[in-house]
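>>> using only what follows, build the 3D model:
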Amino acid sequence: MSQSARSNGFGRVLVVVYGVLAIAATGRSLVQIVRDFDAAPLAYSLSAAAALVYILATVALLKRGAGWRRVAVATIGFELVGVLAVGVLSLTAPELFGHPSVWSWFGMGYGFIPLILPIVGLWWVLRGSERNNNAH
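Alright, predicted model coming up:
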C-alpha cells in the first residue's frame, strides 16, 4: 500500500482511530496503574498492553515498506486475538479481572471499537498487500 493510500481517505481515518485509541488506552492504563494497581493487576496490565499494541499499530500503519506491513499485520493480529481472548474470559471468568480493561467484554467500554478495529485494520493492510502484489 502506498504512503498516499494511507494518508488519504479511509486509510487516514483508520490511522486516526488507532491514534485516538492509543492515547485513550495509554491514559486509562497509566491512571489505573498509578492509582490502584493492586486492585486489579491483570486488568490494568492488559490495558497497558493494549495501549502498547495500539501505539505500535498506529506507527506501523503510518510507515512504508514490507517490514512495516508485517509489523502492522502482526500487531493488529495480536490485537484481535487479545480482544477475543479477554472478551471471552471477561464473560466466562470475570473474577480474573477485578476491574474492566480496554478489551473486557470485547471492548464494550469503548463502544466495541476494540473488537471491530482489528478486523477492519487487517482487511485494510492485507487488501493493500494484495493490490501491491498484483501490480508487480
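
>>> can we go C-alpha only for contacts and neighbour counts from here?
OK.

>>> spatially nearest residue to Asn32 (excluding sequence neighbours)?
That one is not Asn; residue 32 is Gln. Spatial nearest neighbour of Gln32, chain neighbours left out: Tyr44 (6.1 Å); criterion: CA to CA, 6 or more residues apart in numbering.

>>> and the one you found, what element?
helix 41-62 (DSSP states H and E).

>>> and Leu21, by the same measure?
helix 9-36.

>>> tell me the buried residues in that helix?
Of the residues in helix 9-36, 11-12, 14-15, 17-19, 21-23, 25-26, 28-30, 32-33 count as buried by neighbour count, 16 or more other CA atoms under 10 Å.

>>> and if you look at stretch 68-82?
Neighbour counts over stretch 68-82 (16+ other CA under 10 Å) mark 68-69, 71-77, 79-80, 82 as buried.

>>> stretch 42-57 too?
Neighbour counts over stretch 42-57 (16+ other CA under 10 Å) mark 42-57 as buried.

>>> sorry, back to before: now do the helix holding Leu21: which elements does it pack against?
Judged by 3 or more CA pairs under 8 Å, 6 or more residues apart in numbering; DSSP states H and E, the packing partners of helix 9-36 are helix 3-7, helix 41-62.

>>> check contacts around Ser47.
By CA atoms under 8 Å, 6 or more residues apart in numbering, the contact set of Ser47 is 25-26, 28-29, 101-103.

>>> 7 Å - rerun?
25, 29, 101-102 (CA atoms under 7 Å, 6 or more residues apart in numbering).

>>> now show me the structure for the sequence below, then we'll compare the two:
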Amino acid sequence: MSEPAPVEGYAHETGRGFGRVLVFVYGVLAFAASGRASFELLAKFSDAPVPYGLSVLAAVVYVVATWALATNRRRVALLAVCFELVGVLAVGFGSLLWTSKFPEASVWSDFGIGYGCVPLVLPLVGLWWILRGSR
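The predicted structure follows:
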C-alpha cells in the first residue's frame, strides 16, 4: 500500500519548528495519560469506572492524535483533536455538574486541572495549527 501524497505546505511541518513542539507535547500527554489509565484500569477500575474509563479514552485519543500529527495525517489529526476538545469540554462540565459520577478524577475532569489545564488548551492550539496548515 502506498503512502498518501503529502499535502503541499504541510508535509514537513511536524518535523521542525512549532509542529515539532506540538507533536512532542501530544506525545508527553499520550505517555502520561496512558500510564495513568493503565494503572487505574489494572489497580482500581471498580472504585470509579466512569472516570477511569474516560482516562482510557483520553489516552487512546492522545495516542491517535500524536501519531496523526507526527505522520502528517491531517484529517485523522483533525478528527482526533476535535474529539479531544469535545471530550474535555463534556467531561469537564460533567465532572463539575455530576460529582457523584466522578468520585475520582479522570484526565479530562475539571477541564484537565490535574494536568495544568493542558488538556483544555492543547486541542485549541492543535486545531489552530492544523487549520493554519490547510490554507
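
>>> TM-score for the pair, please.
TM-score for the superposed chains, counting by TM-score structural alignment, normalised by the length of structure 2: 0.91, backed by 127 aligned residues with a CA RMSD of 0.8 Å.

>>> quick one on the thing from earlier: residue range for the helix holding Tyr44 of structure 1 in structure 2?
Under TM-score structural alignment, the counterpart of helix 41-62 of structure 1 in structure 2 spans residues 49-70.

>>> have a look at how far, on average, the helix holding Tyr44 of structure 1 is from structure 2.
Helix 41-62 of structure 1, aligned to structure 2 and superposed, deviates on average by 0.4 Å (mean CA distance after the TM-score superposition for structure 1).

>>> over to stretch 18-31 of structure 1?
On superposition with structure 2, the mean distance recorded for stretch 18-31 of structure 1 (mean CA distance after the TM-score superposition for structure 1) is 0.3 Å.

>>> corresponding residues in structure 2 for that stretch?
Under TM-score structural alignment, stretch 18-31 of structure 1 corresponds to residues 26-39 of structure 2.

>>> what do you get for stretch 82-94 of structure 1?
With TM-score structural alignment as the criterion, stretch 82-94 of structure 1 aligns to 87-99.

>>> so which bits of that stretch are buried?
The neighbour-count check on stretch 87-99 of structure 2 (16+ other CA under 10 Å) flags 87-89, 91-92, 94-95 as buried.

>>> and the residue mapped onto Val125 of structure 1 from structure 2, how many neighbours does it have?
Aligned counterpart of Val125 of structure 1 in structure 2: Ile130 (TM-score structural alignment). Per other CA atoms under 10 Å, the neighbour tally for Ile130 of structure 2 reads 20.

>>> which residues touch Ile130 of structure 2?
If you count contacts by CA under 7 Å, 6+ apart, Ile130 of structure 2 has them with 74, 78.

>>> post-alignment, the host helix or strand of it versus structure 1, mean distance?
Element membership for Ile130 of structure 2 (DSSP H and E) is helix 118-133. When structure 1 is overlaid, helix 118-133 of structure 2 sits 0.3 Å from its aligned residues on average, using mean CA distance after the TM-score superposition for structure 1.

>>> return the angle between stretch directions for that helix and helix 49-70.
Counting by axes from the mean of the first three to the mean of the last three CA atoms, to 10 degrees, helix 118-133 of structure 2 lies at 30 degrees to helix 49-70.

>>> between helix 118-133 of structure 2 and helix 17-43, how big is the angle?
140 degrees.

>>> how far away is Trp68 of structure 1 from Gly19 of structure 1?
Going from Trp68 of structure 1 to Gly19 of structure 1 by CA to CA, to the nearest Å gives 16 Å.

>>> one more: Trp123 of structure 1?
Relative to Gly19 of structure 1, and taking CA to CA, Trp123 of structure 1 is found at 18 Å.

>>> cool, Phe78 of structure 1 as well?
Look at Phe78 of structure 1 and Gly19 of structure 1: by CA to CA, they are 17 Å apart.

>>> setting aside sequence neighbours, what's the nearest residue to Pro119 of structure 2?
Nearest in space to Pro119 of structure 2, with sequence neighbours left out and distances taken as CA to CA, 6+ apart, is Gly112 at 5.2 Å.
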